[in-house]
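Undergrad: sharing a model prediction with you, sequence too.
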Amino acid sequence: MLLLDEPSNGLDIDAQKELMTLMSKLSELEKIIIVSSHDPELISTVAQSYVFLGNGRVLKQTFGQVSKEKLVNRYHQLYGLGVINDD
C-alpha cells in the first residue's frame, strides 16, 4: 500500500506526467494507492474510486473512473459552491 499526500504539488508538467505513469503502473500490479489531492487532473487520470471528506466524515464515495469536470462539479456540490457545468 502506498499513501500519497498532494504528490503533484510543486512538480513541473513533465514530472506530473511521470508521476501519473508511475501510479498507473503500480495500480496495474494490483498495488493499493491512496492519494490525497486537490488536483482533479491527476485524480481523474489515475483514480478508480473517490472519497470526499468534510469535518472528518465521508461526504460522498464514488466508484469507477470519473472525468475531471465531474470531479470539479461534485466538489462544488459537496462544499456549497453549486454546479458550475453539469456535462
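TA: Happy to help now that I have it.

Undergrad: could you use CA atoms for every contact and neighbour count after this?
TA: OK.

Undergrad: so residue 49 is in contact with residue 71, correct?
TA: No. Residue 49 is not in contact with residue 71 according to CA atoms under 8 Å; the separation is 11.1 Å.

Undergrad: give me the more crowded residue out of those two.
TA: Neighbour totals were compared for residue 49 and residue 71, and residue 71 leads with 20 against 14 (other CA atoms under 10 Å).

Undergrad: who touches that one in this structure?
TA: For residue 71, the contact set (CA atoms under 8 Å, 6 or more residues apart in numbering) comprises 40, 44.

Undergrad: try it against this one:
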Amino acid sequence: MQDFEIVYARKPSASDYYFNPQVGFLSVNQTLQSNDVLAVAYQYSYNGQIYQVGEFAADVPPIPRSVQVRDLPRYYISNC
C-alpha cells in the first residue's frame, strides 16, 4: 500500500497568502485547483507549553527537492 504521492511543490512567497497571527487565520490569495495541495505546519503555545502541528523542513532529514505531507480530509466553508 502506498500512502504518499510524488508531486511538484514550491514554498509560497509572502504575496501568495495573508496570515493574521492574533487569530491564527490564513488566507490564500489565489484559487486552489482540485488537484492542488496546500500544506501547513505551525507552532503555538498554550499555558507556557509549545505545541506543533505538522512537520517543518528542519525536523526531517534533508531529501533533495522534497516535501512530506499528510493527506487530511477536505473541509469546505460556504457563506450561508
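TA: On my side now, so go ahead. Only a predicted model underlies this, so the values are computations on that prediction, with no experimental measurement involved.

Undergrad: quick TM-score on the pair, please.
TA: Scored against TM-score structural alignment, normalised by the length of the second structure, the superposed chains reach a TM-score of 0.28; 38 aligned residues with a CA RMSD of 3.6 Å.

Undergrad: in the first structure, which spans are helices?
TA: Using DSSP state H, the helices found in the first structure span residues 13-28, 40-46, 68-78.

Undergrad: so which of the ones you listed comes closest to residue 53 of the first structure?
TA: When the helices of the first structure are compared by CA to CA, helix 68-78 sits nearest residue 53 of the first structure, at 9.3 Å.

Undergrad: for residue 3 of the first structure, grab the count of nearby residues.
TA: Other residues close to residue 3 of the first structure by other CA under 10 Å number 11.

Undergrad: residues contacting it?
TA: Contacts of residue 3 of the first structure (CA under 8 Å, 6+ apart): 33-35.

Undergrad: same question for residue 51 of the second structure.
TA: By CA under 8 Å, 6+ apart, the contact set of residue 51 of the second structure is 43-45.

Undergrad: same thing with residue 26 of the second structure?
TA: 17-20.

Undergrad: those in strands, which ones?
TA: 17-20 (DSSP state E).
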